[in-house]
Structures are given as C-alpha cells and as structure tokens.
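Engineer: following is a predicted model, sequence given first.
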Amino acid sequence: MNIGRTKTSAFLLNFHHFLEQCSSIHSISPSQTLQDSIKAAVESKSYKKLPGLFPSLQEACHNPNLFLFLSTFPLNLRTQVVDEILQSLIFVRPRSKSQFVHGSLLFYTLQSPSPFPLSLPVLQRILHSGCVPSPQTHFLLSSAWLKQRSHAKSVANILMDMQSIGYKPDSNICNYLISSLCSIGELAEAFQVLKGMGGAGCVPDLESYGTLIRAATAVRRTDKAVELLKEMVVKVKLMPRQRTIINVVAALRANREVRRAVEIIELLERDSHDVGFESYELLVEGCLECREYILAGKVIMAMTDRGFIPYIKVRQKVVEGLYGIGELELASAVRRRFVELGS
C-alpha cells in the first residue's frame, strides 16, 4: 500500500515537472518565433510584411527587444534599415496598422546606446500618422534626452542631427519632448527645449506654450507661467487658448496674487484677445477671497461690459463687500449695472 502511494507520488511529481517545462517552452517560443520572423523580414527587405507579424501593441510593449538584432549591424547599415522600414510603411493603410512596428522600433532605438538621432524620425513618423506613442515613451525619451544633454550638447544640435540621416526636426517632435519632460517633473529642461527649438528651425506654437504653462501652473510656478504667457502674447503674437488663460488665473488665485491676475486679463484685453467667462469668474472669486472688494467691483464692471453676468452669490458678495467698506458709489454702480442687464 505504501509502495503504491510512493510510486504514485513520484509519478505526479515528475509529471508536474514535465508540465512546467512544457509551459516554459510555450511562453518563450512565441516571442522567439516573432523575433526570428521580424529578422527574416528585415534581412529579405520585406518590410511591408512587418505589420502583419505584430499581433498587438501589447506584444510590442512586452517584448521591447524585438529589433535587438539590429545592434549587430554596423551603424550605417542600422540607420539605413530603420530608414527603409519607415519609408516602406508610409503608404500602409490604415495607418494604425503600422503603429505596432513603429512602437517596437521606437522602444529599441530609445534604449540603444546611441538613441539620437535615430529615435527621433521614428517618433516623428508615429506622430505624423496620428497615433499616440505608448505612455512608457515619455520616460524613455526624457531619460535618453537628459543623458544626451549631460554631454553638453545644445538643444538645437541634438535636433539638427536628424539632418545627418535625411530628416528634419519639427514642432511635433519638440512638443512631445516638452510634454515628456514635464511629465517627469523636468520643467527646467522643458523650458530649455522651448528656448532652443527655434535654433533647429522649429517654431514654438500654442501646444508648446500651453503644455509648459499647464505644467508650471500645476506646481504654482506663477512667475514662469506669467512670463511664458506674456512672451507668447507680446513677442510671439499667439492667441492663447481659453484653457491656458484659465490655468494661469487659477494658479494666481491659488497663490492669492489677484492683482497680477488682473494685470494679465488687462494685457489680453488690450491685445484684443478673448477672455472667457470662467477666467473672469475665477478672478472675481479670487478678489473676494482676498477681500479686494474694490478690485472685485472693477472686474465685474469690465466683465459685464463683455456681456458676462457673474453667478448670483458672487454678485451679492461683491455688493455687500463694497457696502461694508464704505464704497457706496461703486456698490450702487455695480447694482445699477445688474439691473440694466436684467439680473
């Protein structure tokens, strides 16, 4: 009886070990087969077959070394192969069909010993196709960028290196780089990219400034946010988006810098930039929080001149505050304005 149990236990143990081996082979085999298929397609220059080899973006992300075999190629040949892949997939439709190839190729280039300039054309192709790089790209790109910058290379020089392999940098790449740096808290370097991208022929746009201002206001760096907003309006002559204005006013309100917020609104109005209801409402509420009732009254008068009517509780607090500090004339003027507007 005991002998039978011992034999059964031994059999089950060996069978369990056999199953583990089979499971291990099964989990490794598909990835290796995929790598071999990709390598065969590259070596035969059958690049248009590549999209059909990738089952999903998840597969590409979970196997970031699918193009690792390219590291065995001389640099010139490696660059040529990447260029040929990018060029051959331009007309593949739908464009999303190629995103798995591009994503895997971007993972490989960003984690290679020399990620620039080769990774930038790959990123550019993804952005031009209308696809969104995977979230991990922000960290990989930022890390590679900061390492390259630590070698005392200027922003413009790193971007301009793309020309050595037949590509030109553009604002899309710079904006994505700015966004990536902001996502890991590297605002100072993101500011440097904004400042240096013009040297590579890339003109900062609404996205460039908006991303940086949003990141600056998120950590209440109001000095930098105001500086950037003034630069884009006065120097670059861009019309900021309403969300950008709201972000700045909200940050100034949070820092109790309502007078600076008023100056920003006045600057925008003087330059004929539209300021929306939400920005005005935030500003009035900020004035009330700081007990700046006279300022609140003046903002409301400017607000109603543009057809905006504050919420009823805000109206009541402004009028009550003005009466409370003895500003009867301004309080009466504000009330008359509300009556004229039928509110």
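Structural biologist: Thanks, I have the structure now. Just so it is clear, the structure is predicted and the values come from calculations on it, not from any experiment.
Engineer: alpha carbons only for contacts and neighbour counts from here, please
Structural biologist: Will do.
Engineer: what about the helices in the stretch 101-250 of the chain?
Structural biologist: 119-128, 136-149, 155-160, 171-183, 187-196, 206-218, 222-230, 242-254 (DSSP state H, counting those that start in this stretch).
Engineer: what sits up against the third one?
Structural biologist: By that I understand helix 155-160. 116-117, 149, 168-169, 192-193, 196-200 (C-alpha atoms under 8 Å, 6 or more residues apart in numbering).
Engineer: circling back: could the helices of the stretch 101-250 of the chain be laid out in JSON lines, adding mean neighbour count and distance to Leu283?
Structural biologist: Below are the helices of the stretch 101-250 of the chain laid out as JSON lines (neighbours: other C-alpha atoms under 10 Å; distance: least, C-alpha to C-alpha, whole Å):
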{"stretch": "helix 119-128", "mean neighbour count": "21", "distance to Leu283": "37"}
{"stretch": "helix 136-149", "mean neighbour count": "17", "distance to Leu283": "34"}
{"stretch": "helix 155-160", "mean neighbour count": "19", "distance to Leu283": "37"}
{"stretch": "helix 171-183", "mean neighbour count": "22", "distance to Leu283": "27"}
{"stretch": "helix 187-196", "mean neighbour count": "18", "distance to Leu283": "26"}
{"stretch": "helix 206-218", "mean neighbour count": "21", "distance to Leu283": "15"}
{"stretch": "helix 222-230", "mean neighbour count": "19", "distance to Leu283": "15"}
{"stretch": "helix 242-254", "mean neighbour count": "22", "distance to Leu283": "7"}
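Engineer: another one to put next to it:
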Amino acid sequence: MIVGAKKLCRFSLHFSSLVSNFSPVRSVSSLQSLEGTLKAAVQTKNYQHIPDLLNSSQDQNPKLLSFLSDIPPNNRTQIIDEILRCFVPLRPRSRLRTAYTCLLCYTLQSPDPFPLALSILQRTLRSGCTPVPQASLFLSSAWLEQISQSRSVADILLDMRSIGYSPDSGTCNYVISSLCAVDQLGEAIKVLKGMTQAGCVPDFDSYGAVIGAMCSSRRTPDAVELLKQMVVKGGLTPRQDTVAKMLATLRATKEIRKAVETIEFLERENYPLGFESYERLVEGCLECDNHVLAGKVVMSMTGRGFIPYIGIRQKVVEGLAACGEMDLVRAVRQRFVELRS
C-alpha cells in the first residue's frame, strides 16, 4: 500500500508531462491504470485532461469514476462542480460527450443523485451534447425514487439552487421525455405542471413530449385538451410534427370529427397548418365514408391555397355527388377552377 501511494504521488507530480505525451496504446493498458490516471487528474485539478483520457478508452464505463465515491459528499459535489466549470471553455464540445456521459451516469447511480445529476444534465445539454439512452433510463429510475419519498417536482428542481445552479426548461424537458420513454406519462404530466412552480416556463418541447406520449397511449381527449391549453394559455405554437402525430392518432382511432374540430380550432388561432395536415384529414374523412365532412375540409384547404392530389379530388367529388350534395360539389369544383386545377 505504501509503495502504491508513493507511485501515485510521483505520478501526480509528473501528470502534466505524461498527458502531453499521451498515447492510448502505450499509456492506457487497462481500466485499472486509466482509473488511476483519472484519479490523479482530479487530485491535481487537471480537469481539462479528463475528456481526452475517457475518449482514449474503448470501454467508456461510468465505473471509471467510482473513486469519486471515496470523497465525502460535500467535497465530491464541489469537485464535480469544478469539473463542469472547467469543461465550459473546452473545444470542440463534441470531445466532452463521453466525459459528460460518464459523470451523469455515475451520479445517477449513486445513492443520492439529486440535485447534482440535474446540474450535470443541464451542462451536458447546454454544451450541445446528447446523453446516451442509458442516462435517460437511469434518470427516470432516480426520479421515480425521489417522487416515492413524497417530494414535489418543484422541490426536486429547486434543490439545484443549493449548489449554484437553477432549473431550466431544457433540463425539465429531458426529465419529461425520460419519463415518457418508460411509460410514466402520469409523472411526466406532473413535471409539466410543476415546472412553473420551479420558475421554468414550459415550451413547445415540454408540451410536445407529453402530447406525443398521450397520442401513443391513445389518450386522444387528453391530448387535444393539452394542445388547446398549450395554444390558449401558454401562447405557444405547436410543432408541425406534434399536430401531424395527433391527427394521425385521431385518424387511426376513427375520431375524424374530433380531428376536424382540432383543425378548426387551430385555424381560428391562426396556426400555420400545412398541406399534409389537410391532405391526411381529407383521407381520414374518406376512410370513414364521411364525404360531406371531406368536402368541408377541402373547402378550408383550398381557402388556404392548398389543393388535394387529383385522386383525392375525384373521390371527394364522386362521393358528394353520390350523397346528393350537389351544392357542395359545385362549390368544391369552383374552388378547383379558381386554383386553376
């Protein structure tokens, strides 16, 4: 043990020169030696070398940072905070991805991961790095453990302030997405609602993740209601893919009237509906043999300068004629003429 300590001490003194001559093949021969190198980097506060050291290993395992568990919690938090701040000016940011991943996964698997893990997550996202899928699983598991202890969403998020950070929408959105990914939609909704109490304003990604999960679970009434809240109360414009997924789900569940009502709501709110949204809606009406509704959607569609594909036009006109809706047939044809179809 004494000999090992002396070797580690000598290595720490010459750490900078070793890193400058670093070669993955000849300097990192095992996980044990890499862990020792990382430990020396932390002891000497040469945090800027950590990303390259971790990138040098084919086995980028969070356990390489397990030596941090030997440090008292308060000191460990301070050290990781120093590491995070040291990473901020480093370029290119892509070289930081493995380091952020290891720090995040290591912390999320520790006995008391919050609020430090949320701070690491925030730094990771702000750097433009995307956490690995495993991090999402670890986060959702740790979050559910905290919630089981009767802690509120706001309490968990606001704890970040105790270590010099503040919660933001990006961090909350990742929590929401992680919970949705493991079918914890109820908890994701709680995070969406609790964001405001923590000083975070939900954005279109916050709502979009929950609406998308609701659509996947076929909770269409809740999805439509949340979309309306997003637009009316939140003053936000949903993404095109969010609207498209909702319409696709309503079409799949044969709730075509609700889909049309949703489109009409968005039209009243001056939402910039695209051609594909209208086209899919018309196709859904035809699938349900509701030609009158299809004709009305076409009228709205052409009113915005969009014209259905020729096959859809023919089906709408023929279906309306078969129903005896000649006034609507003439109105639809007139629109086609006006658009020079």
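Structural biologist: Arrived safely, thanks for sending. Bear in mind that the values here come from a model prediction, so they are computed numbers and not experimental data.
Engineer: overall similarity of the pair, as a TM-score.
Structural biologist: Scored against TM-score structural alignment, normalised by the length of structure 2, the superposed chains reach a TM-score of 0.89; 315 aligned residues with a C-alpha RMSD of 1.6 Å.
Engineer: quick one, what contacts the alignment partner in structure 1 of Leu118 of structure 2?
Structural biologist: In structure 1, the residue matched to Leu118 of structure 2 (TM-score structural alignment) is Leu120. With contacts defined as C-alpha under 8 Å, 6+ apart, the neighbours of Leu120 of structure 1 are 162, 173.
Engineer: what about 10 Å?
Structural biologist: Neighbour list for Leu120 of structure 1: 106, 109-110, 126, 141, 158-159, 161-162, 167-169, 173-174, 177 [criterion: C-alpha atoms under 10 Å, 6 or more residues apart in numbering].
Engineer: go on, Glu263 of structure 1?
Structural biologist: So Glu263 of structure 1 contacts Glu269 (C-alpha under 10 Å, 6+ apart).
Engineer: can you tell me the SS state at it?
Structural biologist: helix (DSSP: H, G, I helix; E, B strand; the rest coil).
Engineer: need the counterpart of it in structure 2.
Structural biologist: Aligned partner of Glu263 of structure 1 by TM-score structural alignment: Glu261.
Engineer: kindly report the same for Ile184 of structure 1.
Structural biologist: Aligned partner of Ile184 of structure 1 by TM-score structural alignment: Val182.
Engineer: measure the spatially closest residue to Ile213 of structure 1 that is not a sequence neighbour to Glu266 of structure 1 for me?
Structural biologist: Counting by C-alpha to C-alpha, 6 or more residues apart in numbering, Ala225 is the residue found nearest to Ile213 of structure 1 once chain neighbours are left out, at 5.1 Å. Using C-alpha to C-alpha, to the nearest Å, Ala225 of structure 1 is found at 16 Å from Glu266 of structure 1.
Engineer: how about Glu231 of structure 1?
Structural biologist: From Glu231 of structure 1 to Glu266 of structure 1 the distance is 15 Å (C-alpha to C-alpha).
Engineer: so what corresponds to Met301 of structure 2 in structure 1?
Structural biologist: Checking TM-score structural alignment: Met301 of structure 2 goes with Met303.
Engineer: typed the wrong thing, it's Leu192 of structure 2
Structural biologist: By TM-score structural alignment, Leu192 of structure 2 lines up with Leu194.
Engineer: same question, Leu139 of structure 2
Structural biologist: In structure 1, Leu139 of structure 2 lands on Leu141 (TM-score structural alignment).
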